[in-house]
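K.L.:
Pasting the sequence and the predicted coordinates here, then a few questions.
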Amino acid sequence: MRRANLEKLKNAADKQQVQQHLNDSICSITTATTDVQKYWHSLKQCIQETTETMLGHQAPKKKQLWMTQHILDQMSEQRIYKNNNWEKYKEMQQKIREEIRKAKEKWMGEQYKQEKLDNWTNYIHKLFGAARTPAEKDQQVPEEALHILTSEVEYAIKTAKSGKACGPDTVHVELLKQLDIDNIRQLTNWYNQVYNSNNIPSDWLQSIFVAIPKKATSRKCKDYRLLSLMSHVLKVFLKVIQQRICCTCKNALKNTQFGFCKGLGTREAIFGLQILLQRCYEHQEEVYICFIDYEKAFDSVDHNRLATQLKQLGLDKNDINFIIALYWNQTAQLWYNNELTDPIPIQKGVRQGCPLSPILFNIYSEQIFDQTLADKNIGIKVNGQYINNIRYANDTALVADSEQDLQQILDEVAAEGQIWGLRINKKKTKVMKVSRTPSNTTIKLGNEKLEQVHRYKYLGGLIDDQLNHEVEIKSRIEQARQAITKWKTLLADRNLNTRLKLRTLKCYIWSILLYGVETWTLTTVTTKRLVAFEMWLYQRMLKIPWTAKITNAQVLQDMGTDRQLLKTIISRKCNYLGHIARNDHKYQLLQQILQGKIEGKKLPGRPKTTWLSNIKTWLQLTTAQTLHAVLDRDQYHREVAPAVSQH
C-alpha cells in the first residue's frame, strides 16, 4: 500500500490548499440521506480524491544506502506481473538482482574511496598542522633592493629539468624554455613586481600532493612520501632565490654535512664513513655508530624557528619576506584515485619538490648539531680534531670511540631535536660496533634499547661491522643481475648492433652495479667475482648456454671488445683520489680522514686490504709517492694509464 505524501502538510501554503479543497468536497455531500453506507462511501471518496489530487503518493524510501531509484521503480513494476505473468515476473526478478549486485559494488567502492580520501585528509591535517604564530616580516626593506636580473631568470629556465609534472596552473616548463630573450625580460620585470611587493599569485600558494610509496608493501599513510607538484613558473623564481642564498647558507653548514651541497653527494658521505672505519680498524680503535632515522623530518620543520634562522644568517630582507609570505599562506590538495581533496592549510614542513627545501632543511637541522656537538671533545680523534657525525641531509651517522660517549651525544641530539620538532624513530634507528673484538652494546634512546646490527645500508651502501667489503659488491652484483631481466630481450636481440647493445649495457646495468664504486675496496676474491659477472653478461647477450664449452677469449672476440668493467673501476677509483686530493677547501674533511693521524697502533703482520692500498698496488707506489703524485694532475694521469691498461 502506497503512503500519501504527508510532508506537504508541513508547508503552510500547501496545507491551506489541502484544507480548502477537502472542506469544499465534503460540503458537497448531502447530509439528508439516512443511508450510513452511502454517506461513508461519499466521505471516503472525497478524502481519497483530495489525497490523490493535492498530496500525491510518497516515493518509496530506500531502506539500504546502496538502493537506487531505478531499482525501486523496477520493483514496483515487478509487482504488477506477480499474479498476471509469472514468466515476466521471474525475468524482472533476475534483472533486479543483477542491478542490486552492481549497485552494492558501486556504493561500496565509492564508500571505500571516500573513506580513503577522508583518512588522507585527516593524516595531512595532523602531519602539517601546528600552533604557528603570525608571520613577522621585516618592514625595513632597503630602498635599493637587489633586483632580479634577466640573466638569472634565463639561467634558471635553462637549467630547469624537463619532463616534470606541472602544478595547479598546468604550465609545463618545456613551454617556458621556448621564450625568447624579449619575453624572458618581460617575465623578469613581472618577477620583480612580485619580489618587491610580496603580492604572490594564488596559483603559487597552491600545491598538489602525490603519494609515492616508500616500499612495495606500503599500506598506511605514513608509509608514503608526499611529493609536491608546484607551479613551474614559481620553481624558476625560487631557483633564482636559491642561487642568491646558497653561498651564505653553505658557509653556515659544518663540513660534516654532505647533503644538497654543490660538489658533494652520497658518494662523499659513504666514502668518509668507510675510510674512517677502515683507518680506525687498522689502528685497533673501536668505533661505535648510531644511524639515526628521523620521523618525517622534512615535514616537521617549524616555520617560526626557520624564519628566525634565516634572519640570523643575514640574508637579504626581500628574500626572507618572500619565503615567509610563501610558507605562511600555502595550501595543498592530495591527488588520490583521480580525485583531489579539499585544500588543506600547510602550517609546518618544507615541500618535497621545492628548489628551496633542501637548503632550508639543512639550515634548520644544522642548529641541532651546532648546539649539541660543536666544540665537543667526543668522537673519533683525527689530527687532533674530533669527528662525531657524518650527515647527508637528515640521514645521520653519529660516531664515537666509546659506548658511553655515543650514548651521551645521542641523548643530547635527541633532546635538542625534540625542541626543534625532529623526533627520532626508535624502531628504524640502529647501532653498530666496528671492532676487532665484537661485543653487544646497550645504547638506549629514552628507556628503549636500540637494536644492534652487523650490517646497515647507509645511503645505498652496505656498512659491515667487520669491514667485509665483499658484502657490498655481492649486493651490487645481485641488483644488477635483477635489472638485466628487464633488458634481456633487447640485449639478446641478434638484429641489434653489438656496439649499441654495449652502450645500453653500460647505461642501464653498469650504472646500477657501479653505484658508489669509488668507495669500494677490492680484494682478489671480489675482483674475480666482478670479472666473472662481466663475462656472464656477455654470454647472456650472445645467448650462450651455460653448458657450452667456450673460452672467455672467444666470448670477448664475438662481442668485439675486451674486459672493460675492471678497467672502469680502477680508473674511477684513481681519478676520485686525485679529485679529493686537489680540492683542499671542498674536501678538507675527506683529506683529513684519509691522511690524518689516528690514535692507536697497527698490529704486526700482513695488514688488511684498504681502499688506499688498492691504488698503491695498481700504481706500484708507496703511500707517500701516491699522495704526492696526485697533486700533479698530468703526471698522475700518466701513472694511472698503464695501471688501467694492464687489467
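P.N.:
Structure received. Numbering: from 1, shown residues only.
K.L.:
use CA for all of it now, contacts and neighbours both
P.N.:
Noted.
K.L.:
give me the number of residues near Cys290?
P.N.:
24 (other CA atoms under 10 Å).
K.L.:
Regarding it, what is its secondary structure?
P.N.:
Assigned by DSSP: H, G, I helix; E, B strand; the rest coil, the conformation of Cys290 is strand.
K.L.:
ok, second structure coming up, stack it against the first:
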Amino acid sequence: MSTTLSIRLKRASKIYHEGEIIVGVVVVESSADVRHEGLALLLEGSAALQLSNKNTGIFDAFSNNLKPINLINTAIELAPAGKIPAGVTEIPFEMPLQARGPPSPGCPGLLETYHGVFVNITYTLKCSMKRSFLNKPLNTTCQFFVQYRPIAKARRCDMRRYNCKRIQDAIEQNKGSKVFARDRSVRQTLLTQLKTNTGNTVSSVPEILGEIERFYGQLYTTTQNPITSGAHDSRAPLTRHYTEDIPDVSLDEISIALKQLKNNKAPGDDGITTELLKAGGRPILIALRRLFNSVILEGTSPEAWSRSVVTLFFKKGNKALLKNYRPIALLSHVYKLFSRVITNRLEQRLDDFQPPEQAGFRKGYSTIDHIHTLRQVIQKTEEYNLPLCLAFVDYEKAFDSIELWAMLQSLQRCHIDYRYIEVLRCMYNAATMSVRLHEHSTKPIQLQRGVRQGDVISPKLFTCALEDVFKLVEWKRLGINVNGEYISHLRFADDIVIMAETLEELGEMLTDLNDASKQVGLKMNMDKTKVMSNEHVSSSPVTVGGVTIEVVDQYPYLGQVIRLGKSNFDKEVARRIQLGWAAFGKLRHIFTENIPQCLKTKVFNQCVLPVMTYGAETWCFTKGLIHKLRVAQRAMERAMLGVSLRDRIRNEEIRRRTKVTDIAKRISTLKWQWAGHVARRADDRWSRKVLEWRPRVGKRRVGRPPTRWSDDLRKQEAPLLKPVRCEITPATIRAGDAGAGAARNIPPFQVYAEIDSTVCALDKPITGKIRVDSCSARIKSLELQLVRVETVGGAEGYSRDATEIQNIQVGCGDTRRARDLPLHLVLPRLFTCPTTTTVYFKIEFELNIAVIFEDDHLVTENFPILLLRSK
C-alpha cells in the first residue's frame, strides 16, 4: 500500500500579504483505505530566508551572528482521527495570515524588522498525518511568500513606469505594434522532422541538416545558361560602359549610408553591429573609406562578406515541408554598409530605366499607386460596360531563382559602370550560406543564383532583371486602351497583374511571359496564378503550358481584395474591420492596462487605425461603409475604456475620453492627400492617366451613374481650399520664437489678414484681404511678399535659405482703420514652379504679410502655401 500527501494552493503565484487568507486543498492519494490519528496543518517560517536588494548590506553585517528565528503563526486541525477511502481525496482548508500577537505600532506581525527595515519572509505550510505506532507519520510541505505591501506597491508602480516608457519610446521612434508584444523574444518554431523528396520522414539532427543542404543546394544551383540576343530582341546590346573616373568613397557618403542603416539588428558571422560602427566615430569612418575604396578599385572583397548565417522561420502549412519555412539571412553589417554606399550611387540611374508599370522599391512610389490604378480601370470598365480580364501572376521563390548572369546583364543595359558590375560579380560568385539549426550548422552552400537576402541592393537587381524579361514580350498593342495608350500590366516587384480585353488574349500574354521568364530562371506557380473576368467577357478556359489557370471571383493584391463588378468595396471594408480587430487584439494588454489614456490613444492611432484605413485613398465610399467603420471604431473605444453598451454612455462622451482620431476624418484626409499627390505628379504615371480616362467606346447604363472615386472630393470641401485667417498683435509676436524682443518696443496694434486658399496655381492670382482694426502708431506701408524657401541637408545638418520672389504694396501711408484692403498677387510671367523634393533638398513657398511702421519697425505673418502648375 502506498500513500502520498501534497498541498495545492489556489493562488498560483504563492505571493500573499498580511491579513489575507490562504486557500487551498490537501490531496491524499492512496491505493487502499488509510486509517490515521488526525490531520494537522502548521505554519512556520524563518526570518533570514529572503532579503530584498536594498537590504543586502544589513544582511551581510549580521550574516556571521544572525540565527534564523523560528516563527509559528497558527496551527489548525484538518480532520479528526478516522479513515480515508482509497483513491484521491481532497481536503480543503482556509488559514488566515494572523499575527502571533498584538502587532507593535508600525510593525506588521508577519514581517521581521532589522534596524527598522522590513524584510520579506518565506513561510512554510506543513501538513502532518499521525498514524498508529506501527506506521510512520506522513508529512508534506509547501512554501509561500509574505510580501510587505509598500514593496509590492513600489514594484507595481515601477512596472507601470517601465511599460509607459517602453510605449512612449516606441511611439516617438515610429515603431510598429511588434514592439509592444509581451514576449519580445523571437519565436522560432523548432524543426524536429522533415519530409524528404522521396516521401520519407527524418527526425535526427544530422539527417535534417543533410536534407536542408540538399534542398537549398538544389534551389540555388543555376539551371539556365546565358542567352544570346536574337534578331527580334528589342533590348539594348550588351556593352561595357566606363566613366572617366569613379570617385573615391568619401566620409560623407559613409556617414549618410550609416545613418540609413537600422539599429537593433542581429549581426552577421563577424559579430559587428551597426551600433558599434556608429559609436566608432571618425577613426572607423576613415578605416571604412580605405576598405571600400580598395574593394572598388581591386574588385575583391573580404571573405567575411561572402558568408551568411540563415535561420528558418515557419510560415504556414505543413511543418514537415521545408518549402514552408522562410530563410532569414544574417549578413555582415560592414558589407551592408558598403552595399548601401553602392546603392546610393546607382539608385537614380537604375530607377530611370524602370517604366511606370514598376512601382516596387522605388522612391516616390507605393502600393497605393497600383491599387488606385487597378481600381480605376475596374470602375471605368464597369461604368462603360467594357470587357476586362485580369491575371494575377505568382512566381515560385522569385528572388531565390533569378539567374545571376541575368541580373549582371541587365546592369550593363542600364549603362552602369562596368567596374561596379565586376565588384558585384565578385561578391556574388563567392557568396555562401549555412543554415543554423539547434546549435548546429550545415556545410557552406554555394549561392549560384538568386539575390542575397538582407542586401539593400538586392531589390534593385531583381527589378532590373525583371524589366529585361518584359522587354522580351511584344505587348505594345495588347491590354486596355487608355486614351490611345495601352496598359497591359502592373508590377510591384514580383507581384504582377496582367490586363486584357478577352480571355484568349490574356492566355497568349501569360504564355509569352511564362516563356520569357523561364529564360532567366523564373518559374510561374500555376497553383497560385489566378484569372478573373467581368460579365462582359465570354467564358473560356485559360491554359498556360498545358495547365488550366483557375478562375476566381476575388484576389488579394498588394493587401487589398480585388473584385470585379458593382459593390466591390464591401468585402474589403469587412476585411479591414476584421484586420483592425486582430491588431487591436494583439495590443489588448496595452489597452486594458493601467497606463495613461494619452498613450493608449497614441498606440491606437499609430497601430490600429492605419490597419483599418490601408488603401482607403482608393475607395468609393457610401454612407453605409462609413457607418460600418465608425461602429467598429466605437466598439474598440468602449473596450479601451472598459465600458459596454449597457452603460449607456453617449458616443460624444466616449470620444471626449479617448481622444482618438475619427476614422472618417482620417479617410477624408488620406483621400485629399492622395488627390493632391496625383495632381502634382507630372511623370506620366498610370494613376493619373486612368483617373482622367474617359472611354470613347462603350455605353453607360440608363439611370443613376455609379459612385465614382472623385465624387467624395466634390461633395466635401478640401481642408486646404478653405480660407486661412490670422490676427497680428504684439501678443502673437511675443508668443513666437522670433521677434519677441522687438515686440516690446512696438505700440499696441491689431491687424486682421485672410488668404482665400493656401493651394494656389501659377495661372491664377493669389487673393485675400487685410484690415487694420486698431493701431496707436502711424503705418508706413502694408506689403504682400512671395518667398521661396530652400531647405538643404548634409552631414552637418539642415540649412534654410529664403529668397523674395515678388513684393507688392497693398497700402501706402497710414491706412484707414476697420477697412478691408484686397490682396491680389499675380505671379511673374516667367516664374516656374519647381517640384524637386528629395531627402536632402526641398523647395517650399510662403506668403508674408508685412506691416511697416513709420519708425521702420516691421512685423510679418507667414502663410505656407502649395503652388501647382494648374488648378
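P.N.:
Received it, and whenever you're ready, just let me know what you need. If you're wondering where the values come from, they're calculated on a predicted model, not measured in any experiment.
K.L.:
ok, the counterpart of Phe292 of the second structure in the first structure to Ile157 of the first structure distance?
P.N.:
With TM-score structural alignment as the criterion, Phe292 of the second structure lines up with Tyr191 in the first structure. Distance of Tyr191 of the first structure to Ile157 of the first structure, given as CA to CA, to the nearest Å: 13 Å.
K.L.:
against the first structure, where does the host helix or strand of Leu823 of the second structure fall?
P.N.:
According to DSSP states H and E, Leu823 of the second structure maps onto strand 820-825. Across the first structure, nothing matches strand 820-825 of the second structure (TM-score structural alignment).
K.L.:
Identify each buried residue in that strand, please.
P.N.:
Neighbour-count burial for strand 820-825 of the second structure, with 16 or more other CA atoms under 10 Å as criterion, is recorded at 821, 823, 825.
K.L.:
before we move on, back to that, make sure I have this right: the match of Phe292 of the second structure is in a helix.
P.N.:
Yes: counting by three-state DSSP, Tyr191 of the first structure is part of a helix.
K.L.:
what about it, neighbour count?
P.N.:
Neighbours around Tyr191 of the first structure, by other CA under 10 Å: 22.
K.L.:
go on, Thr429 of the first structure?
P.N.:
Thr429 of the first structure: 18 surrounding residues under other CA under 10 Å.
K.L.:
coming back round to it: which strands and helices lie in contact with the very next helix or strand once past the strand holding Leu823 of the second structure?
P.N.:
With elements assigned by DSSP H and E, the helix or strand that comes after strand 820-825 of the second structure is strand 841-853. Secondary-structure packing of strand 841-853 of the second structure (3 or more CA pairs under 8 Å, 6 or more residues apart in numbering; DSSP states H and E): strand 779-794, strand 858-868.
K.L.:
Now the longest strand belonging to the first structure on the second structure. Mean distance?
P.N.:
Looking across the first structure with DSSP state E, the single longest strand is strand 206-213. For strand 206-213 of the first structure, the mean deviation from the second structure after alignment is 1.9 Å (mean CA distance after the TM-score superposition for the first structure).
K.L.:
Please enumerate residues in contact with that strand?
P.N.:
For strand 206-213 of the first structure, the external contacting residues (CA atoms under 8 Å, 6 or more residues apart in numbering) are 167-168, 223-231, 330-336.
K.L.:
and what of stretch 628-647 of the first structure?
P.N.:
With contacts defined as CA under 8 Å, 6+ apart, stretch 628-647 of the first structure is touched by 563, 566-568, 570-571, 574, 577-578, 581-582, 618-619.
K.L.:
can you pull the contacts of the match of Phe292 of the second structure?
P.N.:
148, 237.
K.L.:
Apart from its neighbours in sequence, what residue is nearest the most centrally placed residue in the first structure?
P.N.:
With distances taken as CA atoms, centre = their mean, Arg225 lies nearest the centre of the first structure, 4.7 Å away. Once flanking residues are discounted, Arg225 of the first structure sits nearest to Ile212: 5.0 Å by CA to CA, 6 or more residues apart in numbering.
K.L.:
who touches the alignment partner in the first structure of Arg345 of the second structure in this structure?
P.N.:
Using TM-score structural alignment, the partner of Arg345 of the second structure in the first structure is Arg244. Contacts of Arg244 of the first structure were listed using CA under 8 Å, 6+ apart, and none were found.
K.L.:
how about a cut-off of 10 Å?
P.N.:
Arg244 of the first structure sits next to 148, 152, 238, 315-316, 319 when contact means CA atoms under 10 Å, 6 or more residues apart in numbering.
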